[in-house]
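1. From the sequence below, what's the structure:
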Amino acid sequence: MAEKEVKLMKGNEVIAHAAIRYGCDGYFGYPITPQSEVMETLMELKPWETTGMVVLQAESEISSINMVYGGASTGKRVMTSSSSPGISLMAEGISYLAGAELPCLIINCQRGGPGLGTIQPSQGDYFQAVKGGGHGDYKLIVFAPNSVQEMHDHVAEAFDLAFKYRNPAMILADGAIGQMMEKVVLAPQRPRKTDEELKAECDAWAAMGKPSGRGRNVVTSLELQSEKMEIINQRLQA
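-> Purely as a prediction, here's the structure:
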């Protein structure tokens, strides 16, 4: 059996490595302390040259979460990362993702608040995370890592559950674990899913072109009929 690959790195850095190794299709983010190393590490690793993963710095947190919305709509494995004030800016977009039943991964490396607060670690976003954070009637799948190794492991687990339940997932970290360095056993590289594999997995709901054999897949969080909205809410709560 081949030796395990062990590295010494920060929690934020390992998120980037895990995303690439899991086969993530795209990262869209905006820098904010104390999580900027996630995007910085991705830029340094240049996964677009090896796996084809897209890495893009948007002009704001609002732009980045809406880029995630677009990527998730096509069945791609997409993610973003931010810290507390940035996650608050993303809250409307996260709510839209939940309402449209789209899977994605969000990393929140918490800092102290309220407002801009401090760049020091905090766990003040707990209630926001577990109750959804946006306006009404949804919850996130939330992971709370207690080590740098779990920061790595939760990336794959969060993506898998996000797609199983078609719901956004969040890794709720903080500035301490994001900046802390530990030994990490890295997962083997998984290939990104091909277009054929995506169609087999997501054809029933993703916007990836309409074949002749099925109706249109419409990605929206809008439902004007209250009785239909109630059914959607009951499904999301279940």
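2. drop to CA atoms for contacts and neighbour counts, all remaining ones
-> Fine.
3. gap between the residue nearest the centre of the chain and T41?
-> Most central in the chain under C-alpha atoms, centre = their mean is L105, positioned 1.3 Å from the mean C-alpha point. Using C-alpha to C-alpha, to the nearest Å, L105 is found at 17 Å from T41.
4. same deal with Q35?
-> 11 Å.
5. So between the two, which is more surrounded?
-> Here Q35 and T41 are compared on neighbour count by other C-alpha atoms under 10 Å; more neighbours surround Q35, at 27 against 16.
6. you'd agree the more buried one is up against A176?
-> No - using C-alpha atoms under 8 Å, Q35 is not in contact with A176, being 10.3 Å away.
7. So which bits of the top helix by length along the chain are buried?
-> Determined from DSSP state H, the single longest helix within the chain is helix 148-165. Within helix 148-165, the residues that count as buried by 16 or more other C-alpha atoms under 10 Å are 148-156, 158-163.
8. which pair in the residues you listed spans the largest distance?
-> Using C-alpha to C-alpha, these reach their maximum pairwise distance at V148 and F163, which is 23.7 Å.
9. next up, for comparison:
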Amino acid sequence: MEKVLVRGAEAIAEAAIRAGCRLYFGYPITPQSELTEYMAKRMPEVEGVFLQGESEVAVVNMVYGAAITGKRVMTSTSSPGFSLMQEGISYIAGAELPCVFVNVVRGGPGLGDIQPAQSDYFQATKGGGHGDYRLIVYSPESLQEAVELTMHAFNVADRYRNPTLLLTDGLLGQMMEPVRFPEFVDLDTLPNHSNWALNGTAMSRKAHRVSSFDLDPVSLEQKNMSIQAKYKEVINNEILYEEYQLDDAEVVIVAYGTMGRIVKSVVKQAREKGIKVGVFRPISLWPFPYIQLARWIDQASFFFCVEMSAGQFVEDVKLAVEGRKPVEYYGRMAGIIPTPGEIYAKLMELI
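-> Next up is the predicted model:
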């Protein structure tokens, strides 16, 4: 298929439809409202369902109810809206239901602004709601990768019966790039969840029960242990990352999402001056590629973490490095995007 020029939010929406999503519930919030608008137009065209809820709290519970049917379902929002969804997300994870969330992050805290940020990292990767649960989290650097990760997120959600999250930002959501879309999946080939989904018994089987509620602590602990065992499978099988010019790198820049893309130009600038710099870019933020990043500890003189937040992502980088080498940090907040020039200047200071 030929490439088409498309806006980021619309690219993610179209990818979801091609992945087999036919149920979308949303509530408009800048800077992702274009995704909701696109779904409002496209869902009727593919015989899907679009419904705008009265709030993000309503939306996440609609997602919960729809996911119980075993069909592919998603929603999208931005930072304040995602905060309102946290209780429902915990319920969905506890009920072990597959679905996809998209958070187009904006500046905060509070209402903040509508500019790009990465300050929802803790919320996304450490569990924003209550209880012992995890979201499987991916962060793309480009619109083409956003399309591919959206398709992948639905597959992984189905594989582990767990909600997945595409963590982007206002820059990626609003930018336009040429994208090559994959073909539509055959809906008849999607995973069959008849062994647990609530899709009607037709008087031919025992009724299913899907819930996160259990008043027996022994039974609930057993369920929690089963979920934690599932998460170990995710850690073993679902880590994604990119290594860029690291073979001889003496400085390892670590960044994710759009920052992981921006710092590649810093590498080019540094190498023109004879400074051996490379980039390690986590693509899956949970599970985080701790072991894969740690492979560069002996070679690197130090690690340089760049992010659009006050220093959230850097904590996972420090965990990976285990105190064996210095981990430096540079970041901007409130929707200000660090430029390659200022990142390079900070790198020269550190060297």
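10. State the TM-score obtained for the two superposed chains.
-> Once the chains are laid over each other, their TM-score by TM-score structural alignment, normalised by the length of the first structure reads 0.92; 229 aligned residues with a C-alpha RMSD of 1.5 Å.
11. Next, the contact list for H154 of the first structure, please.
-> 143, 145, 171 (C-alpha atoms under 8 Å, 6 or more residues apart in numbering).
12. which one among the residues you listed gets closest to E49 of the first structure?
-> I171 (26.5 Å).
13. What is the aligned counterpart of that closest one in the second structure?
-> Mapped onto the second structure by TM-score structural alignment, I171 of the first structure lines up with L166.
14. just checking, its match touches V137?
-> Yes - L166 of the second structure is in contact with V137 according to C-alpha under 8 Å; the separation is 6.0 Å.
15. Strands along the stretch 51-200 of the second structure, start to end?
-> 73-78, 99-105, 136-138, 163-169, 176-179 (DSSP state E, counting those that start in this stretch).
16. As a markdown table, these with distance to A197 of the second structure would be great.
-> Formatted as a markdown table, these follow (distance: least, C-alpha to C-alpha, whole Å):
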| stretch | distance to A197 of the second structure |
| --- | --- |
| strand 73-78 | 13 |
| strand 99-105 | 13 |
| strand 136-138 | 21 |
| strand 163-169 | 15 |
| strand 176-179 | 35 |
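17. R214 of the first structure - how many residues pack around it?
-> 9.
18. Apologies, that question was intended for M74 of the second structure.
-> 30.
19. May I ask which helix or strand encompasses A11 of the second structure?
-> Assessed by DSSP states H and E, A11 of the second structure sits inside helix 8-18.
20. dump the residue contacts of S78 of the second structure.
-> 29-32, 102-106.
21. likewise V6 of the first structure?
-> So V6 of the first structure contacts 183-186 (C-alpha under 8 Å, 6+ apart).
22. how close does the alignment partner in the second structure of it get to E45 of the second structure?
-> Under the alignment (TM-score structural alignment), V6 of the first structure maps onto K3 of the second structure. Applying C-alpha to C-alpha, the value for K3 of the second structure to E45 of the second structure is 21 Å.
23. now R106 of the second structure
-> 31 Å.
24. For these two, indicate the residue with more neighbours.
-> Neighbours were counted for R106 of the second structure and for E45 using other C-alpha under 10 Å; R106 has more, 28 against 10.
25. Alignment lookup: that one to the first structure.
-> So, by TM-score structural alignment, R106 of the second structure is matched to R111.
26. I figured its match was touching S122, is that so?
-> Yes - counting by C-alpha under 8 Å, R111 of the first structure does reach S122; the two are 4.8 Å apart.
27. Now for the two: what residues contact both?
-> With C-alpha under 8 Å, 6+ apart as the test, R111 of the first structure and S122 both reach 174-175.
28. which one of the strands of the stretch 51-200 of the second structure lies closest to L285 of the second structure?
-> That would be strand 136-138 among the strands of the stretch 51-200 of the second structure, by C-alpha to C-alpha, at 5.4 Å.
29. Read off where the closest one ends up in the first structure.
-> Going by TM-score structural alignment, strand 136-138 of the second structure sits over residues 141-143 in the first structure.
30. do stretch 259-269 of the second structure as well
-> Under TM-score structural alignment, there's no match for stretch 259-269 of the second structure.
31. buried ones in stretch 111-124 of the first structure?
-> So for stretch 111-124 of the first structure, counting by 16+ other C-alpha under 10 Å, buried means 111-113, 119, 121-123.
32. Let me have the residues you listed in JSON lines, adding distance to S82 of the first structure as columns.
-> Formatted as JSON lines, those follow (distance: C-alpha to C-alpha, whole Å):
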{"residue": "R111", "distance to S82 of the first structure": "10"}
{"residue": "G112", "distance to S82 of the first structure": "13"}
{"residue": "G113", "distance to S82 of the first structure": "14"}
{"residue": "I119", "distance to S82 of the first structure": "12"}
{"residue": "P121", "distance to S82 of the first structure": "13"}
{"residue": "S122", "distance to S82 of the first structure": "14"}
{"residue": "Q123", "distance to S82 of the first structure": "14"}
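33. Could you identify the most distant pair in those residues?
-> Top of the distance list for those (C-alpha to C-alpha): I119 and Q123, 12.2 Å.
34. what's the overlap in contacts for these two?
-> 111-112.
35. From Y244 of the second structure, how far out is T150 of the second structure?
-> Taken as C-alpha to C-alpha, the span from T150 of the second structure to Y244 of the second structure is 23 Å.
36. and if you look at S76 of the second structure?
-> Taking C-alpha to C-alpha, one finds S76 of the second structure at 30 Å from Y244 of the second structure.
37. ok, those two, which is more surrounded?
-> Neighbours were counted for S76 of the second structure and for Y244 using other C-alpha under 10 Å; S76 has more, 29 against 16.
38. Residue in the first structure paired with that one?
-> In the first structure, S76 of the second structure lands on S81 (TM-score structural alignment).
39. got a list of what its match touches?
-> 28-30, 35, 38-39, 106-109.
40. Same list (those residues) but as CSV, adding distance to Q128 of the first structure.
-> As requested, these are arranged in CSV below (distance: C-alpha to C-alpha, whole Å):
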residue, distance to Q128 of the first structure
F28, 22
G29, 20
Y30, 20
Q35, 18
V38, 22
M39, 23
I106, 13
I107, 13
N108, 11
C109, 13
